[in-house]
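**Student:** sequence and predicted structure below; questions after.
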Amino acid sequence: MKRWRWLPYPMLSLSLTLLWLLLANQLSVGHLLLGAFLGWAIALLAGGFWVAVQPVAKPLTLIRFLLLVLMDIVTANIEVARRILGPQAKLHPGFVVVPLELRDEVGLIMLTSIISLTPGTVSADISDDRYSLLLHCLDVTDPQALVQQIKSRYEAPLLEVFPCSAL
């Protein structure tokens, strides 16, 4: 897709314009012009903050992976609700360090987002060298098993989908 220098992200500009019109809750020429200006200016100014997205090597693997993540989110919601509503003596919250093979920004963003979206786990910190991820977990009975589960269930498919993001 060819990008124009004066309009580098047309879909973002259009989306921001529509968002402005929805927030203003009025369709007038003034709001349309203001929304278009804000959409253009924000997209132009934010362009330097965008990360380069690697091409997806295996789109079908990505679709299967996203379905797996969706199922994990639903399952984790049920499990967290069961543990929260049950006796709290069974909870063992704690921090776990996960060594990483991913180096790509997009892959790391996806991994940390998936972990944080799954109830019961939160990505707390990533090391400056991107070699480890600190997680806070609601229930940590076996830290090594949790590390292996995250590496095999989430990191391995991301490495397969984005092969150039490995070590």
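**Tutor:** The structure has been received and is ready for your questions.
**Student:** please make it C-alpha for all contacts and neighbour counts, starting now.
**Tutor:** Will do.
**Student:** and stretch 88-103, what's buried?
**Tutor:** Using 16 or more other CA atoms under 10 Å as the test for burial, stretch 88-103 gives 95, 96, 97, 98, 99, 100, 101, 102, 103.
**Student:** how far does it stretch from start to finish?
**Tutor:** Stretch 88-103 has an end-to-end distance of 37 Å (criterion: CA to CA, to the nearest Å).
**Student:** quick one: that stretch to chain centroid distance?
**Tutor:** The chain centroid and the centroid of stretch 88-103 are separated by 18 Å under CA atoms, centre = their mean, to the nearest Å.
**Student:** and for stretch 124-135?
**Tutor:** On CA atoms, centre = their mean, the centre of stretch 124-135 falls 15 Å from the chain's centre.
**Student:** identify each buried residue in that stretch, please.
**Tutor:** For stretch 124-135, a neighbour-count test (16+ other CA under 10 Å) marks 126, 130, 132, 133, 134, 135 as buried.
**Student:** comparison target, given below:
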Amino acid sequence: MIKTRFLSNLLLSFIWLAVTGAFTFENFVFGFLLSFVLMWLITTNRREDKYFYRGPKLVAFIFFFLYELIKANVQVAYDVITPRYYMKPGIIKIPLTAKSNLEITLLANLITLTPGTLSLDVSDDRKVLYVHAMYVNDKETFIANIKNGFERKLLEILR
């Protein structure tokens, strides 16, 4: 169902490009958003249709990840440029709510993509993720940021 909605949204976006005659990225994005809103308006069971729930969550997650990526880059760059080191490295044991291989893999990769953190290992029972971090001022705050940030938002999209 999600694939059908997405393909319909893409088709309507390309129809929008053809009708307007302006084949630009901005016009495509506008057409995609316009067709998303139109499809949302004509759908009767919006609450049951996951496409209209996951789409905005995915966009919000992308902006959240970009924010975290920029914040981590600035923190690492500042630490490299200044003469004093602010690093407090540590290996943190993060309990996982994610259960499937896909959820755990995506979470581990998102953590690794963020500068200053590196996913090291997953426990054999897949209940714990070990993460090396350059800036561990407070262990509980670090765990809460991962659990309430990356993991919660990722699971909202995948489940």
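**Tutor:** Yes, it's here. Worth saying up front: this structure is predicted, and the values here are computed from it rather than measured.
**Student:** so what number do they get for TM-score?
**Tutor:** The TM-score (TM-score structural alignment, normalised by the length of structure 2) is 0.64; 109 aligned residues with a CA RMSD of 1.7 Å.
**Student:** looking at structure 2, which helix is longest?
**Tutor:** Using DSSP state H, we find that the single longest helix of structure 2 is helix 50-81.
**Student:** how close does the helix or strand just after that helix sit to structure 1?
**Tutor:** Where DSSP states H and E defines the elements, the next helix or strand beyond helix 50-81 of structure 2 is strand 90-95. Between strand 90-95 of structure 2 and the aligned residues of structure 1, the post-superposition mean distance stands at 0.5 Å (mean CA distance after the TM-score superposition for structure 1).
**Student:** any chance of the buried residues of stretch 124-135 of structure 1 in CSV, plus distance to residue 159 of structure 1 and secondary structure?
**Tutor:** Listed next are these as CSV, based on distance: CA to CA, whole Å; DSSP: H, G, I helix; E, B strand; the rest coil:
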residue, distance to residue 159 of structure 1, secondary structure
126, 18, strand
130, 15, coil
132, 15, strand
133, 16, strand
134, 19, strand
135, 20, strand
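**Student:** what's the farthest-apart pair in those residues?
**Tutor:** Between any two of those, the greatest separation by CA to CA is 13.8 Å, found for 130 and 135.
**Student:** can you find the partner of residue 154 of structure 2 in structure 1?
**Tutor:** Mapped onto structure 1 by TM-score structural alignment, residue 154 of structure 2 lines up with residue 158.
**Student:** neighbours around its match, how many?
**Tutor:** Counted with other CA atoms under 10 Å, the neighbours of residue 158 of structure 1 add up to 24.
**Student:** distance of the closest residue to it other than its chain neighbours from residue 135 of structure 1?
**Tutor:** Closest residue to residue 158 of structure 1 apart from its sequence neighbours, by CA to CA, 6 or more residues apart in numbering: residue 107 at 6.5 Å. Applying CA to CA, the value for residue 107 of structure 1 to residue 135 of structure 1 is 17 Å.
**Student:** same check, this time on residue 58 of structure 1
**Tutor:** 28 Å.
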